[in-house]
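Visitor: The amino acid sequence is not available; the structure is as follows:
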């Protein structure tokens, strides 16, 4: 049976794709995780410690980046969520995914090539470079992620979502692995050229992943025709702000937005803290970052098939999300109190197990459930706008991370100019490494317990309604 035939919805609203197509699709998630983890782990540290830009200016630069990051995501979603002249020939999402991913990969290199000026007398030059390159990179990232993530709930429907989500999580974790383990192999403390080298190598790997994703992220002809036919029936001229306000009126969508912001803050703080933990708490070489990430990734990769299998069996994404959240909180405790390599390695591995649940459940199952509900409420597919709005809140995590780091470093007396930090400064690093993520994850768990109502019976009704609406 041909792949196109396999992909058509059956009478029960189920789609049927080959494992190869799911894996190919997942390489865009590889790119997403690959570049985001490398950015999160090294960019703030690179500008504050290696370049020597004042921590306040670095934080302001990240605040500007985060604000632009937040604003451009829903705008990109709104602008690309409409038919174009090339839509029938090239697809609704495919052109944007390829343009965005290639551009994002190349822009990543520019971030690590600031002008060679004195960080004090030329601080504003470095600051402007930081803002311009990060904002350019993020605009292209938004084009890729908004369209790639919008394609998922439309392309994969019904029972195959759990399998597709599991594969996406596994290949995404491989991206996290290479994005976190690769750079430390080339980075040397005090050697700026080594950062450019790692960026160039990451770009080559990223372009290979783009090529691997081409088959999986193509829009299938029946999807494009269904979309264009619906466009002829429904006017898509609603203003961006009308759509934005309508989205925020939906309770489950609001809960998802807040939860996504908190979980992205957790991820941003953890990743950005690792290099500080290695250098100032463990007092070790950059390569140790690689070993810690291997532990985390073994936990995440090893647990992802398990989480996917359990979710498919239990068929209750609400319950599974709460379980994985509480496990994350428990497994963060060793990272908070640990001050030795072994304790942090074990803690990171355990946390990886629970994080595998978050990747499979929240990103691959809960979010598509929420999108399905918006389709029924609105009577049309506007995934690009809704994912753009979600990313608006998610990108605010860079703002929160910059503020958290700046506040903690100032209050605890962190001094980038010395190798031996005070005990208070070390505690500050532990706080943004583990305590802040614990608090964020606890809030997510209680939000789901108290307010989220997309339970199995309701999600079944929503899928049936989508079939009736032929969406």
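Guide: Noted; the coordinates are in hand. Computed from a prediction, not measured in an experiment: that's the story for all the values here.

Visitor: drop to CA atoms for contacts and neighbour counts, all remaining ones
Guide: Will do.

Visitor: can you map out the helices along the stretch 151-300 of the chain?
Guide: Along the stretch 151-300 of the chain, counting by DSSP state H, counting those that start in this stretch, helices occupy 160-186, 192-213, 221-233, 240-248, 251-276, 287-314.

Visitor: any idea which of the ones you listed is most buried?
Guide: helix 160-186 (a mean of 24; mean count of other Cα atoms under 10 Å).

Visitor: how much space is there between residue 145 and residue 79?
Guide: 14 Å (Cα to Cα, to the nearest Å).

Visitor: neighbour-wise, which of those two wins?
Guide: residue 145 (25 against 13; other Cα atoms under 10 Å).

Visitor: what sits against the more buried one?
Guide: Counting by Cα atoms under 8 Å, 6 or more residues apart in numbering, residue 145 makes contact with 32, 97, 100.

Visitor: Can you tell me the closest non-neighbouring residue to the first one?
Guide: Across the structure, with Cα to Cα, 6 or more residues apart in numbering as the measure, the residue nearest residue 32 apart from its sequence neighbours is residue 145 (7.1 Å).

Visitor: Use this one as the comparison:
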């Protein structure tokens, strides 16, 4: 095995690629599949997300704590990732391989069970993969570089998961599409973990007891400010991905075959723009770079509310992609700094706990997205694909532009209360 690939940013980023291809396909099309295609009511879909969030609130910190306490010859995180790979494949396929002829109640139960199982396994993977980042990459400069590489792979995955998915399910159906993505995930996730070597010293210290670990995490004010601000921005990511199929149909009047072009307009420009945001972080520092990215993201979603054709939709999507690129790159550096400062204060490495609790806060954006869909849907009379109401175009103009703008303004305001700790984090890299 070539040592230059061990713990390299490129090999680590393969894990992001592996996770994001099916995750993006899920987040972009599960609402469209269940609500528009299968006829599940928006209210029931929102209820399922709410029940899941309660489950997620319990399992995220628990899995993070268990990961921090794991001691094996293969490391703390790798055994969890390997064990979760086949489970992730099976549950992802379950989400989209829905039996025919289900009543709405049966469909709701299937969706709820599939959601809980899939998101539970996803939690284990994201917690353990995310916890490796601050351990493998030290210092702001290295983290900024690794984050840029990682986000480059993520954006390619976003493009595949978003733009290629309509072509796949159009050609082979949702179930077979899920099967293809499940095997793509397994291949690249195994490659990533094969080239990871965890730091043995990080596991030598006895971890904090459960209650003390929770207490230390929950009293970290800057950690909460950072993640709550990100949760509002993450909601926008989810809305952009999941609402574009509806937006294309009802606002732009596009056939399903052209949804890929619209999704590509958002994600393709992000790939070269990662380098721009890497320069912003180096120029202004990680904290200011993060705030700038949130503000730019807010402005970038406004043109989507005024598009009326494929051409104007593509132009508006490309502008939104610029804002999206900044939010994808900037948070990783600050997250690593927060974990480093916790280590300085407690003498314990707790990447798993911080990644898990931070993941729960940001993943709660799924509920915000579902609530936004439900509330705006009620305002405009949209219920499902079988009952779209009198003004479905207005519904999805608001959901893809006005709501994201308001959420990102909230995110910008919250970010102003974040104070970086002492050291180089306020300085340009």
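Guide: Cool, got the structure. As the structure is a computational prediction, the values presented were derived from the model and not from experiment.

Visitor: picking that back up, can you lay out the helices of the stretch 151-300 of the first structure as TSV showing distance to residue 400 of the first structure?
Guide: Conversion of the helices of the stretch 151-300 of the first structure to TSV gives the following (distance: least, Cα to Cα, whole Å):
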stretch	distance to residue 400 of the first structure
helix 160-186	22
helix 192-213	25
helix 221-233	37
helix 240-248	21
helix 251-276	7
helix 287-314	23
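
Visitor: Now do the contacts for the corresponding residue of the first structure for residue 362 of the second structure.
Guide: Superposed on the first structure with TM-score structural alignment, residue 362 of the second structure falls opposite residue 394. Counting by Cα under 8 Å, 6+ apart, residue 394 of the first structure touches 70, 257, 260-262, 264-265.

Visitor: For these, work out which two are farthest apart.
Guide: Based on Cα to Cα, the longest span within these runs between 70 and 262 and measures 14.3 Å.

Visitor: of the contacts of residue 145 of the first structure, closest to residue 455 of the first structure?
Guide: Closest to residue 455 of the first structure, out of all of those and judged by Cα to Cα, is residue 32, at 29.0 Å.

Visitor: Now which residue in the second structure aligns to that closest one?
Guide: Going residue by residue (TM-score structural alignment), residue 32 of the first structure aligns to residue 19.

Visitor: Residue 306 of the first structure now?
Guide: That one, residue 306 of the first structure, aligns with residue 276 by TM-score structural alignment.

Visitor: Look up how far residue 289 of the second structure lies from that match.
Guide: 11 Å.

Visitor: wait, residue 21 of the second structure sits on residue 182?
Guide: No: using Cα atoms under 8 Å, residue 21 of the second structure is not in contact with residue 182, being 9.0 Å away.

Visitor: Just to check, residue 200 of the second structure is in contact with residue 75?
Guide: Yes: contact between residue 200 of the second structure and residue 75 holds when scored by Cα under 8 Å: they sit 7.2 Å apart.

Visitor: tell me the contacts of residue 93 of the first structure?
Guide: 147-148, 150-151, 217-219.

Visitor: Adding neighbour count and distance to residue 231 of the first structure, write those residues out as JSON lines.
Guide: Output for these, formatted as JSON lines (neighbours: other Cα atoms under 10 Å; distance: Cα to Cα, whole Å):
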{"residue": "147", "neighbour count": "28", "distance to residue 231 of the first structure": "18"}
{"residue": "148", "neighbour count": "25", "distance to residue 231 of the first structure": "20"}
{"residue": "150", "neighbour count": "24", "distance to residue 231 of the first structure": "17"}
{"residue": "151", "neighbour count": "22", "distance to residue 231 of the first structure": "17"}
{"residue": "217", "neighbour count": "27", "distance to residue 231 of the first structure": "21"}
{"residue": "218", "neighbour count": "20", "distance to residue 231 of the first structure": "20"}
{"residue": "219", "neighbour count": "20", "distance to residue 231 of the first structure": "16"}
